[in-house]
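Visitor: whatever this is, show me its structure:
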Amino acid sequence: MDLLALADFNLVARHGGFGKASRAAGRPKATLSRRVSELEASLDLRLFERGPRVLKLTEEGRALFERTGALLTEIEETAAAIASGGGMPRGRLRVSAPLLFSQMAMGKIAAQFAVKYPEVRLEITTEDRSVDMVEETYDLVIRVNPEPDDSLVGRIFLRDRLVAVASPAVPRPTDHTVTPAVVRGASDQSTHWEVTTSAGRFRFAVDPVLRLSSMIMVRDAVRTGGGVARLPISLVSHDLVAGTLVHWGDVDGPPIALWTLYPSRRLLSARVSAFLEHLKEAFPKGTPDELAAYIGT
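Guide: Presented below is the predicted three-dimensional model:
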């Protein structure tokens, strides 16, 4: 297989078209098209579906891109490191992270990483949706309790748990009262919540009087006396210590686990490895208390 043709194929696939790849690399569009056609002929496979306005990877093309793109990047980085006489990470690193974690900690994490690795251009996108790492050219994604994905590998780097909290001004519920609640989004239609306390399990009725789009908004509303809410302990631990919020109990349900995910491959880029190590240094034990302390300093 012609490695130069393979590199040109990856260039076109990464940029989503011959024209964009030509402008990015400063090479003739006709040359790139010819090299990709030669690669298709040598493999006896169609790697792109070509339309009048769109260029799309075929199933075989996507598989080839996923398997070879990371390896070519690793070869380029290794050559650059040898040429420069060192292994300092460099280049662009694109990370996708969930909204709440980004609001709580990612600004500080990113700034510390940029100081440590000045030759890496870190780009962080905040979103809770599942992203296609290959098509959207992410090097690493951070997700909460992700669904299994055979094309990705990863590790848990942080854990959290949900607690029910309210302002001291909000009376604790009884069997005959309905407590106003602040919830995130419109999907939570619960009329009763169940929590665990030192005295045992407790179930109480709630009326969602506020529906807000972020956990930060929910916490601020609860601080003001808007009602009871279910929030991560790391987000409210300082309020619990200060007495501005009261712990009503731990919420039943699966634990919250934050994962780092990246394409399954033998060799990780130096940039991704450095970022994974940076997260491990920030949260060596991966506990909610560590996250609370990190955002509180």
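
Visitor: drop to CA atoms for contacts and neighbour counts, all remaining ones
Guide: Noted.

Visitor: for Ile109, give me its contacts.
Guide: Neighbouring residues of Ile109 by Cα atoms under 8 Å, 6 or more residues apart in numbering: 279, 282.

Visitor: close enough to count as contact, Val246 and Ala169?
Guide: No. At 9.5 Å, Val246 does not count as touching Ala169 under the criterion of Cα atoms under 8 Å.

Visitor: who has more neighbours out of the two?
Guide: Val246 (22 against 14; other Cα atoms under 10 Å).

Visitor: what's the spacing between that one and Arg223?
Guide: Using Cα to Cα, to the nearest Å, we find Val246 at a distance of 10 Å from Arg223.

Visitor: any common contacting residues for those two?
Guide: With Cα under 8 Å, 6+ apart as the test, Val246 and Arg223 both reach 166-167.

Visitor: what is the neighbour count of the closest residue to Ile216 other than its chain neighbours?
Guide: Take Ile216 and drop its neighbours on the chain: the residue closest to it by Cα to Cα, 6 or more residues apart in numbering is Leu100, 7.4 Å away. The number of residues packed around Leu100, counting by other Cα under 10 Å, is 17.

Visitor: now show me the structure for the sequence below, then we'll compare the two:
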Amino acid sequence: MDQLLAMRSFARVVEAGSFTRAADSLDMPIATVSKQVQELEAHLGVRLLQRTTRRVTVTPEGEDYYAKSTRILRDLEDIDASFSVARGRPRGSLRIDVGGSTACDVLIPLLPEFAARYPEIRIDLGVSDRSVDLIADNVDCVIRGGPLDSASLVARHLGDAPLITCATPGYLKQYGTPAYPDELKNGHRLVSYVFSQTGRAVPFRFERDGEKTEIKVEHRIGVNESNAHLAACLAGLGIVQTFGYAAQAPINDGTLVEILKPWRPAPYPFHVVYPQTRHVTHRLRVFIDWLVEAFPARLAWAPKR
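Guide: Just a heads-up that it's a prediction; the model follows:
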């Protein structure tokens, strides 16, 4: 038995909550992961996991072994990292998750500079507007907008993105240009961003001179992915509220028109987030420091005059 490999397999099963997800994240066959955990249990003489057809649960002995073995695994990572730090070359892979428009309009255009600076770090980029479980999905960090809702996560602020309301010139010619937010309730067609987990539409938000307004009307179309949300607006289906960085190019070339400019809501905060329990490797640390340095300028929005 390769005890170190068995420890890593066991830890991933605990974190992922299933042998299937653990095997996927380790890029190993399920049978191999299962065999390694069985051999580890036989070696220790205790049951670490309770298996049923539907779920895997950790025994009290398994919880104790997980806590102690993960400390050893982290110490080994520290040893490896110390040598790469000494050589000045952080290396290895990072799994990053980011929303659709943030990936396309902000992060990916920046990545060539990161790749040139740290050529021995491999990025596995997951692009989705759906929230991920950082532990179960074995993700090193996520980049997300909005308020933080978990005390178990560590976050660093990456900047704030302006939110703008816009439509195509053709739409505005047909339906008119609203001068006040309340006019959206009268005959206008809204394209709402809809949370994929709940199906709840995000209300249109406006703010002026400290006065905040929310418009909650039945949308004509709801979209649960940020790039497709903007595409629906570009197709002339209605009015959207979106990030300035996503709409900057079509507004600059006249494909879209910003409306209700005096009523722009407060900018939307963005953070890079990782679990408190996740060991911060040297490669993750340099990636986060680079994000803090590079991200704010891409989030900012300066339309052409």
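
Visitor: just give me the mean distance for the strand or helix carrying the residue nearest to Ile216 of structure 1 relative to structure 2.
Guide: For Leu100 of structure 1, the enclosing helix or strand under DSSP states H and E is helix 99-101. Average distance, helix 99-101 of structure 1 versus aligned residues of structure 2 after superposition (mean Cα distance after the TM-score superposition for structure 1): 1.8 Å.

Visitor: show me the contact partners of that helix.
Guide: Contacts for helix 99-101 of structure 1 (Cα under 8 Å, 6+ apart): 126-128, 214-216.

Visitor: what does it correspond to over in structure 2?
Guide: Per the alignment by TM-score structural alignment, helix 99-101 of structure 1 matches residues 100-102 in structure 2.

Visitor: could you give the separation of the matching stretch from the chain centroid?
Guide: 9 Å (Cα atoms, centre = their mean, to the nearest Å).

Visitor: ok, now stretch 289-297 of structure 1?
Guide: 19 Å.

Visitor: now swap in stretch 17-34 of structure 1 and tell me
Guide: On Cα atoms, centre = their mean, the centre of stretch 17-34 of structure 1 falls 32 Å from that of its chain.

Visitor: contacts for it, please.
Guide: Contacts for stretch 17-34 of structure 1 (Cα under 8 Å, 6+ apart): 8-9, 11-12, 14-15, 54-55.

Visitor: before we move on, what about stretch 269-285 of structure 1?
Guide: By Cα under 8 Å, 6+ apart, the list of residues contacting stretch 269-285 of structure 1 reads 70, 73-74, 77, 87-91, 93, 109, 113, 120, 139-140, 157-158, 260, 286, 290-291, 294.

Visitor: so what secondary structure elements neighbour the top helix by length along structure 1?
Guide: Assignment by DSSP state H gives helix 59-84 as the longest helix of structure 1. Here helix 59-84 of structure 1 touches helix 3-15, going by 3 or more Cα pairs under 8 Å, 6 or more residues apart in numbering; DSSP states H and E.

Visitor: so the helix it packs on versus helix 59-84, what angle?
Guide: 110 degrees (axes from the mean of the first three to the mean of the last three Cα atoms, to 10 degrees).

Visitor: what angle do the following helix or strand past helix 3-15 of structure 1 and helix 3-15 make?
Guide: Once the chain leaves helix 3-15 of structure 1, the next helix or strand it forms, by DSSP H and E, is helix 18-25. Here helix 18-25 of structure 1 runs at an angle of 110 degrees relative to helix 3-15 (the same axes, to 10 degrees).
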